[in-house]
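Peer 1: Mind looking at a prediction? Sequence and model below.
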Amino acid sequence: MSLRRRLATVVAGVAALAVALSGCLYAQIPPVPPTDGASLAPQTDGVPAELLPYYGQTLDWQPCGTGLDCTTVTVPRDYADPSVGDLDLAVVRHRATSGKPIGSLLTNPGGPGAAGVSLMKQALSILVDDKLTQDYDVIGFDPRGVGESTAVTCYEPAQLDAFLYDIPPGARGSDERKAALDQRAADFANACQDHSDGILPYITTENSARDMDVLRAVLGDAKLNYLGFSYGTFLGATYAGLFPERVDRMVLDGGIDPSVSGSDTSLQQAVGFEQSLRSFMADCLKTKDCPFAGTVDDAMADVASLLARVDARPITAADGRRLGGDTLMTAITAALYSEESWPYLRSALTDVSNGRADVAFQLADFYNGRVGDHYDGNTMEAFIAYNCMDYPDQGTDAAVAELQQKLDAAAPVIAPYWSGSGGDPCKTWPAPPTGKREQITAPGSPPILVVGTTGDPATPYEGAQSLASQLSQGVLITNVGEGHLGYNKGNACVTDAVDAYLIDGTVPDDGHRCG
């Protein structure tokens, strides 16, 4: 596992898990006749002449589900040189049920690599509540490189299975395993280059943020209203940094600190998941079906032993796949996103303790977007593509060794399966990273709400604190609780504050605490 492999962890897996395990679908409403994206002159002030054709597109909305319209928006591959060529963005709209929308509310569910179009089609209620669907035209889109947009393409399903699940030869940490992982990573990077039609150098968060400004304009909005989750907070903050004067109401839930290095982000996430695993264990030990006993420390030691045992003697699932330590850790990680998934983690760990791997693979598959024998979109491929371009390379042997020492001390159960030598596709990525890790202040923007959850493992609370403090108009909402994200997750204090801001413009006090 490399310094960049587990960065900005994927919220798309959580959305898929919630849909699959709860069967939650959005309430259907009658379709509303679409409009045609009319005069956009007020929204193109300050746009370079060579970009005006993109900002002046007329959208062709077509029904694509009950209450939904879909369209395609064209954007340049390279904003600095539009002559390089174009990309297509898939966009979906749920019209305001009131018939009198405040405007458009652009959303991003996270990732990088989460597909906003399919998520809105499957479960709009995961993104927004009824108050927002009443007053806004809610907009989902697949960012460049993702899903139904011009997409990063690397592997067929069987090849992606091998990349994500196969157990490499040799003992963990051995030269044999490192060589095998390095070769696997290089093969993946080469496949992405071969099958992605030259788009990889342009799959960056900055370009995606610029795409959002095109979307703002072609939707007919003078300023951007935005609700972003997890990685979507980095995307939203990047937009605010580029276009602070074009921000209207912006909420960033699960804030990511844009100034933190890749290695420090990896360390913070590992510590977050270690702490969440301890919280799970404290709860598990109170139940009758917990496979562990004793204290939380005893249970953590037992999980570490279970991971090591599976690593040494993989378990074969009903479909023939072999469960090793890395895939079991992916399963654990997937379930720690939400307390609602803890019963599935108890079941998975009980089964693995008894030599069965099927529930663990179910959790890992949800995390990786695997459905049956195929993948629902290209989440993992796009995830790697964005991280390779967004994060400056820190993958020297010395940096890896230093990170591993810190991980071993701060997250001893998670550490052996979180980061290590070998297996970084970014080392042979066909384009060098262009992203920078630096503070975003967005001077001149209106208030920007940042939501942080104290027990969030994927986007630890300190990231939200830091992001809110560095934004010139950042306002922090603290959600006291476990799991990833805060809005629309059952805490009425958080949800009501966000709704009041997005609908009425009511700004809560900085430091507003819910719990």
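Peer 2: Perfect, thanks for sending it.
Peer 1: alpha carbons only for contacts and neighbour counts from here, please
Peer 2: Fine.
Peer 1: which residues in the stretch 251-400 of the chain form helices?
Peer 2: 262-284, 296-312, 325-335, 342-353, 358-368, 379-390, 397-410 (DSSP state H, counting those that start in this stretch).
Peer 1: for the stretch 101-250 of the chain, same thing?
Peer 2: 116-127, 130-135, 157-165, 175-195, 205-218, 231-242.
Peer 1: Next one for the comparison:
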Amino acid sequence: MEAIIAVRYFRTLIAIPGTIRALRSHIAGRVGGLQIIGPGHAIAASLCAASLLSGCGGDGVDQQADPLAAYKSQQIAWAPCNAEQTHGIPALTVSALGADLSCAQVKVPMDYAHPSSGDISIGAILFNPGGPGGDGYQFGALKASLARLVNPASGGYRGLYDMSRKFDFVGFSPRGVGRSTQLSCSLSAPLVHVDWLPTNLSQQNVDRALHNDKLYADACRNVPLAPFINTDSTARDMDVLRAALGDAKLNYIGYSYGTLLGAWYASLFPQQTGRILLDSSVDYDMPLPLQSQAVAQQTLYDDTISLYALTKVSQVALPNTLAGIRTLFTDAPDWSRDYLAARLYSVMPYHDAIDDTIIVMAAAYAITQASALHPTPEAYATALSSHIYFPNDPESNEEAQQVALGSITDYSEAVTGVYAPPQAPTDWVNPTVRCSDAPVSSNPAYWVSRASVIAREAPIAHSSDIDNPCIYWGPVTVTRPALSVAAKSAPPVLMLQSENDMLTPLAGAQTTLSALPSASMILVNGEYSHGLFPYGTACVDSNVAHYFLTGAMPPRNTVCAGYVLPGVVANASAASIKRAFGDSFTDPEQAQDIIERTRELLRTHG
């Protein structure tokens, strides 16, 4: 039984040399020297927004001369998982997998250039009956459990079920996160308040943002572990894991940033590359700090979200014109824009979070109205508490009210002019990978100029161009392997992409596709969700499953119809379809819970 490795993107999860903690489920078969008692599964490595890493070699090395031989030949000692190892995984999922869920550790070197310098740990979950996933850890368990609930007589999710009968799904926390050796950085001074940059690019405000950038860069740059938190090391970790599992080839599913990691691996180890799905792809050759999402976010909001919201104005307190809805966030007071942008960004990229998106929109409208006359903070809070957001939906009304009330601290600070220092960041791996993988300009003026242009084209979006510690990161030592190596020597890869994905826009995915002449892309028309597989339609899932099970590729440019929101016109080339869910699973309620938890992991780290 072979394994599949799955990875995610847009925030950062990277494996670190040392030990890989793993979980597996059983279903008959053997993986290398491991006794497996269950259907096969995949290796899910959850990583986030990071750029490609370099690296060369790794192919055709004589085992006796291979400095990694001890790592690749290590025996994985499976054992029942304890409560700490299954923490965060729904109890129902753990119970359903039962004895098929077990845990282990795999050692990897901290520094691949000097393997004898020491080990570190990588947290991992390996299953037999499952799917690819999130942190790599929980995500895999959730997919494994979902595959078990599929009704094989139904259509949509049958592809996931079929894959689970052949493959082991293996998930691991990439270096620096989760169960892996953690990257921890410390600020040398408090951060300072920065006004909403897109509307305040004054020198004083920009200088405050750059001050924070330098603090952020200095906090991590000189941490001993930081030089080894990069995509190149993670790709090499995956090859050690492949060898330790006893697999001749690496089968892999990568989401978002994970598409960079998958393409990186195929370029670094083309002879060890098996079947690879790149779901929601970034532009391989463009450093991540340069891959702006702002214009795609503005387009999605104007052309899709706003049209759908207009169909809801009889049910929720929103402007009753398309123009009013489109300017809802740009009409909000500047002091609220950062808060609202963060809330919107966390839900807007995902089709199944559309109700949450409308809730944020309702809160934004209330914030604008309640603050219009500049009341005292107490009066402002009272106005938000008495505002009617959803007249006939108490639950949504409560949720929107809570989102709006979350702005009280920002309002109070804006009224008094006294700002508390921003909280220190907790996500250190994301910037470390982004800044370590590829060189970018160290000239602040370059980034300010970019931010100014983007603010005009996409006023709804926050300016990540100036909130960018890479400006001060220093020299980059990682060398990105040429994608042409994968194009020439690795087996064909399969890509899956939403037409209107705002986090990994279609144009970047198509650039990657053009560099891989033997690859194929399944384009889901009318869809905007980030991270698709399994999608729940035969057109998408059967093509993916057929590729993994047989190696057969769909046509290079395959188009599948997507789920289109009511009130939004789908492209003429692909009709809107309705999601058929109930008969796809033996327990629809449990399946829905698993899918929602999986999506939440993508939202948290994507």
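Peer 2: That came in fine, so what should we check first? In this text the structure is predicted, and so the values were computed from the model without any measurement.
Peer 1: What's the TM-score once they're superposed?
Peer 2: Here the TM-score for the pair of chains, by TM-score structural alignment, normalised by the length of structure 1, is 0.75; 437 aligned residues with a CA RMSD of 3.5 Å.
Peer 1: would you turn the helices of the stretch 101-250 of structure 1 into a markdown table with mean neighbour count and distance to Gly505 of structure 1?
Peer 2: Below are the helices of the stretch 101-250 of structure 1 laid out as a markdown table (neighbours: other CA atoms under 10 Å; distance: least, CA to CA, whole Å):
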| stretch | mean neighbour count | distance to Gly505 of structure 1 |
| --- | --- | --- |
| helix 116-127 | 21 | 19 |
| helix 130-135 | 18 | 13 |
| helix 157-165 | 16 | 44 |
| helix 175-195 | 18 | 44 |
| helix 205-218 | 22 | 19 |
| helix 231-242 | 26 | 17 |
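Peer 1: what would the helices of the stretch 251-400 of structure 1 look like in JSON lines with distance to Val494 of structure 1?
Peer 2: Formatted as JSON lines, the helices of the stretch 251-400 of structure 1 follow (distance: least, CA to CA, whole Å):
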{"stretch": "helix 262-284", "distance to Val494 of structure 1": "21"}
{"stretch": "helix 296-312", "distance to Val494 of structure 1": "30"}
{"stretch": "helix 325-335", "distance to Val494 of structure 1": "23"}
{"stretch": "helix 342-353", "distance to Val494 of structure 1": "22"}
{"stretch": "helix 358-368", "distance to Val494 of structure 1": "26"}
{"stretch": "helix 379-390", "distance to Val494 of structure 1": "28"}
{"stretch": "helix 397-410", "distance to Val494 of structure 1": "30"}
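Peer 1: Quick check: closest non-adjacent residue to whichever residue in structure 1 pairs up with Asn500 of structure 2.
Peer 2: Alignment note (TM-score structural alignment): Asn500 of structure 2 maps to Gly455 of structure 1. In space, Gly455 of structure 1 comes closest to Glu482 once its chain neighbours are excluded; the distance is 4.2 Å by CA to CA, 6 or more residues apart in numbering.
Peer 1: got the contact list for the one you found?
Peer 2: By CA atoms under 8 Å, 6 or more residues apart in numbering, the contact set of Glu482 of structure 1 is 276, 338-339, 453-456.
Peer 1: Could you say which of those residues is surrounded by the most neighbours?
Peer 2: Thr453 (29 neighbours; other CA atoms under 10 Å).
Peer 1: quick one: it is in a helix?
Peer 2: No - counting by DSSP: H, G, I helix; E, B strand; the rest coil, Thr453 of structure 1 is not found in a helix; it is strand.
Peer 1: What segments of the stretch 1-150 of structure 1 are strands?
Peer 2: 62-65, 68-76, 86-94, 104-108, 137-141 (DSSP state E, counting those that start in this stretch).
Peer 1: Quick one: map the residue nearest to Gly455 of structure 1 onto structure 2.
Peer 2: Per TM-score structural alignment, Glu482 of structure 1 is aligned with Tyr528.
Peer 1: how close does its match get to Ile325 of structure 2?
Peer 2: 19 Å (CA to CA, to the nearest Å).
Peer 1: ditto for Ile595 of structure 2
Peer 2: 30 Å.
Peer 1: Name the residue in the two with the higher neighbour count.
Peer 2: Applying other CA under 10 Å to Ile595 of structure 2 and Ile325 shows that Ile325 carries more neighbours, namely 23 against 16.
Peer 1: Stretch 402-410 of structure 1 vs structure 2, average offset?
Peer 2: With mean CA distance after the TM-score superposition for structure 1, stretch 402-410 of structure 1 departs from structure 2 by a mean of 2.8 Å once superposed.
Peer 1: For that stretch, buried residues please.
Peer 2: 403-404, 406-408, 410 (16 or more other CA atoms under 10 Å).
Peer 1: try stretch 174-194 of structure 2
Peer 2: For stretch 174-194 of structure 2, burial by neighbour count (16+ other CA under 10 Å) applies to 174-185, 187, 191, 194.
Peer 1: For it, measure first residue to last.
Peer 2: 32 Å.
Peer 1: what's the answer for stretch 131-147 of structure 1, then?
Peer 2: End-to-end for stretch 131-147 of structure 1, by CA to CA: 28 Å.
Peer 1: again, but for stretch 131-140 of structure 2
Peer 2: First-to-last distance for stretch 131-140 of structure 2 - CA to CA - comes to 5 Å.
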